[in-house]
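J.: Let me see the structure of the following:
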Amino acid sequence: LSVMTARGNGTAMTHFILLGLTNRMDLQGVLFGLFLLIYTMTLIGNLGMMALIRSDPHLHTPMYFFLSTLAFIDVCYSSVVTPRLLVDFFIVDKSISYIGCMAQMAFFLLHGTAECLLLATMAYDRFVAICHPFLYQTLMSRETCVQLVAVAYTLSMANSAVQTSNVFRLPFCGPNYINHYFCDIPPLLQLSTGDTQMASIVVFLVSAVVVLSSFLLTLTSYTLIVSAICHIPSATGRHKAFSTCASHLAVVTIFYGTVIFMYIRPGSGQASNRDKMVSVFYAIIIPLLNPIIYTLRNRDFQRALGKALRRAKSQCSKQRQKAAPT
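T.: Take a look at the predicted model:
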């Protein structure tokens, strides 16, 4: 039973209970192992990418600066949701405090919005690199890159504050079971005992402004990029340019597609079991895919990784030689 406290003429919740990803007991162990593997690989991939970019001077360029920032966001983004999901597979008490639920939503929206805006920024970076190569160093200076990331985080904090306060100003005086594995907007709107029509409109409008504006900027950038690539006379040059952008476009398609489905489609304020499956893609899978997609066919990363492995191997050999008896 929920623990409640008096507030005015009614009662208000002090905590919620997460129903989790599934209630099938036979799947708990399998899903725990799967998501633990995904989370571990997410941390290794993104933290490794950040370390590699930081350690190799050849990767100190605008594109890799944005990739390093994306890796940081993915670590934070995934860590807001996945550890709690893993714990809930094996505990009976899946309750989360009112303040804890609010904090989880706020941080999830913060990093989710930052990822959305950063993907658009990265599309603009590729547009400048391909369509205006001679102005690239001027237009995408270090100061400009830092400012773009700062603006993305500022807008993300504003969106997080607006969306979180929009949801938690509503009354929650009835059942406290959240049909989800984390505190997301649609299941909480469904749980509120007040009139959620205006709150749903705010969610739709704010999400549409943030997501669709980022998506349109990305789409415009890639339209101009494709047009510029088609005018490259060399087939090798066209292939290299398309290869550079293909990985980014794959991530963008998955991320924006699932986010638009969750927050901007008609009836997005109503939670369902299908929504939980969709949210796995943008909350858990995308942070894993980013380092894989961006590094798998990237020759700069392959060279930097090869250098790092050779350096580590050389250091291990020296340590063994020092430790060997004379």
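
J.: When you work out contacts or count neighbours from here on, use the C-alpha atoms and nothing else.
T.: Will do.

J.: Check which residues of the longest helix seen in the chain are buried.
T.: The residue-count maximum for a helix in the chain (DSSP state H) belongs to helix 98-131. By neighbour count with 16 or more other C-alpha atoms under 10 Å, helix 98-131 contains the buried residues 98, 101-102, 104-131.

J.: which residues touch the helix or strand just after that helix?
T.: Later in the chain than helix 98-131, the nearest helix or strand by DSSP states H and E is helix 136-139. Contacts to helix 136-139, defined as C-alpha atoms under 8 Å, 6 or more residues apart in numbering, come from residues 128-129.

J.: and for comparison, fold this next one:
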Amino acid sequence: MKYEEVKANDNTSTIKQFVLLGFSDLPNHQQLLFGVFSIIYVIIVSGNSLIIIITRLDKALQKPMYFFLANLSSLEICYVSITIPRILVNLWTQDRSISVLSCASQMCFFLMLGASECFLLTVMAYDRYVAICNPLHYPLVMNQKKCTQLAVGSWIGGIPVQIGQTCQIFSLDFCNSNQINHFFCDIPPILKLACGDVFVHELSVYVVAI
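T.: Have a look, this model is predicted:
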């Protein structure tokens, strides 16, 4: 399916929807790609779900390390569910259009979960640090209450920053094109469509990442 490229005039955003061009250059392999991504998605969801179930049911795994591992598995399920289902819909229906609101929502959740993953990996590293360097104090330091607080903090820690960053990016005027050269709404391809100088926005992305 071909899509008309939309451009705005007079530096004013008139774009109401975007078009995700990812894999559109492989028109004869859409069904194959759909099958491959479906299998990948099922493997990721079932594998991580199995980890969550095992860590919940096995009493020998009721330890902070496995508690955080179960959280990481839950995060991975959410993470891939932001992008892969949309890819599957695009491949199946050949309709690659996505509204500006849907695109912003996808980016926001993708960034929030990405930040949560970074925080959670940091917490897991801290857990191993305490276990190795302070083994006698480990049960006291990494008690159930502390683990829950660290896990909750990891999940919600990046929400305010990423919501602000998403609002900042989508407050720009998009006048270059409505075609996103990617398979989901990510920051770099979105910024390429914006009018004017986006150096400050690109810099803020690097600052937040660091």
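
J.: the strands in structure 1, which residues?
T.: Using DSSP state E, the strands found in structure 1 span residues 4-7, 10-13, 15-18, 95-97, 177-178.

J.: Which stretch among the ones you listed is buried most, on average?
T.: A comparison of those by mean neighbour count, using mean count of other C-alpha atoms under 10 Å, puts strand 15-18 on top with a mean of 22.

J.: What ranges does structure 2 have for its helices?
T.: Under DSSP H, structure 2 gives helices at 30-57, 64-93, 100-133, 138-141, 144-156, 159-170, 187-191, 199-209.

J.: got the ones you listed as JSON lines, with distance to residue 12 of structure 2 columns?
T.: Formatted as JSON lines, those follow (distance: least, C-alpha to C-alpha, whole Å):
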{"stretch": "helix 30-57", "distance to residue 12 of structure 2": "35"}
{"stretch": "helix 64-93", "distance to residue 12 of structure 2": "28"}
{"stretch": "helix 100-133", "distance to residue 12 of structure 2": "15"}
{"stretch": "helix 138-141", "distance to residue 12 of structure 2": "55"}
{"stretch": "helix 144-156", "distance to residue 12 of structure 2": "35"}
{"stretch": "helix 159-170", "distance to residue 12 of structure 2": "13"}
{"stretch": "helix 187-191", "distance to residue 12 of structure 2": "15"}
{"stretch": "helix 199-209", "distance to residue 12 of structure 2": "18"}
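
J.: For residue 20 of structure 2, find the nearest of these.
T.: Checking the helices of structure 2 against residue 20 of structure 2 by C-alpha to C-alpha gives helix 64-93 as the closest, at 8.5 Å.

J.: So which other helices or strands are in contact with the closest one?
T.: When contacts are defined as 3 or more C-alpha pairs under 8 Å, 6 or more residues apart in numbering; DSSP states H and E, helix 64-93 of structure 2 sits against helix 30-57, helix 100-133, helix 144-156.

J.: Would you format those as CSV with distance to residue 75 of structure 2 included?
T.: Shown next, in CSV, are the helices and strands packed on helix 64-93 of structure 2 (distance: least, C-alpha to C-alpha, whole Å):
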stretch, distance to residue 75 of structure 2
helix 30-57, 9
helix 100-133, 7
helix 144-156, 9
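
J.: For residue 51 of structure 2, see how far away residue 71 of structure 2 is.
T.: Separation of residue 71 of structure 2 from residue 51 of structure 2 (C-alpha to C-alpha, to the nearest Å): 10 Å.

J.: what does residue 160 of structure 2 give?
T.: Counting by C-alpha to C-alpha, the gap from residue 160 of structure 2 to residue 51 of structure 2 is 29 Å.

J.: Can you pick out the residue with more neighbours from these two?
T.: residue 51 (17 against 10; other C-alpha atoms under 10 Å).

J.: Which residue comes closest to that one once chain neighbours are left out?
T.: Counting by C-alpha to C-alpha, 6 or more residues apart in numbering, residue 70 is the residue found nearest to residue 51 of structure 2 once chain neighbours are left out, at 6.5 Å.

J.: corresponding residue for the one you found in structure 1?
T.: Residue pairing (TM-score structural alignment): residue 70 of structure 2 is matched to residue 68 of structure 1.

J.: Can you give me the neighbour number for the aligned partner of residue 197 of structure 1 in structure 2?
T.: By TM-score structural alignment, residue 197 of structure 1 lines up with residue 199 in structure 2. By other C-alpha under 10 Å, 10 other residues sit near residue 199 of structure 2.

J.: what sits against the spatially most central residue of structure 2?
T.: Centrality entry for structure 2: nearest residue to the mean C-alpha point is residue 110, 2.4 Å, by C-alpha atoms, centre = their mean. Residue 110 of structure 2 makes contact with 79, 82 under the criterion C-alpha under 8 Å, 6+ apart.
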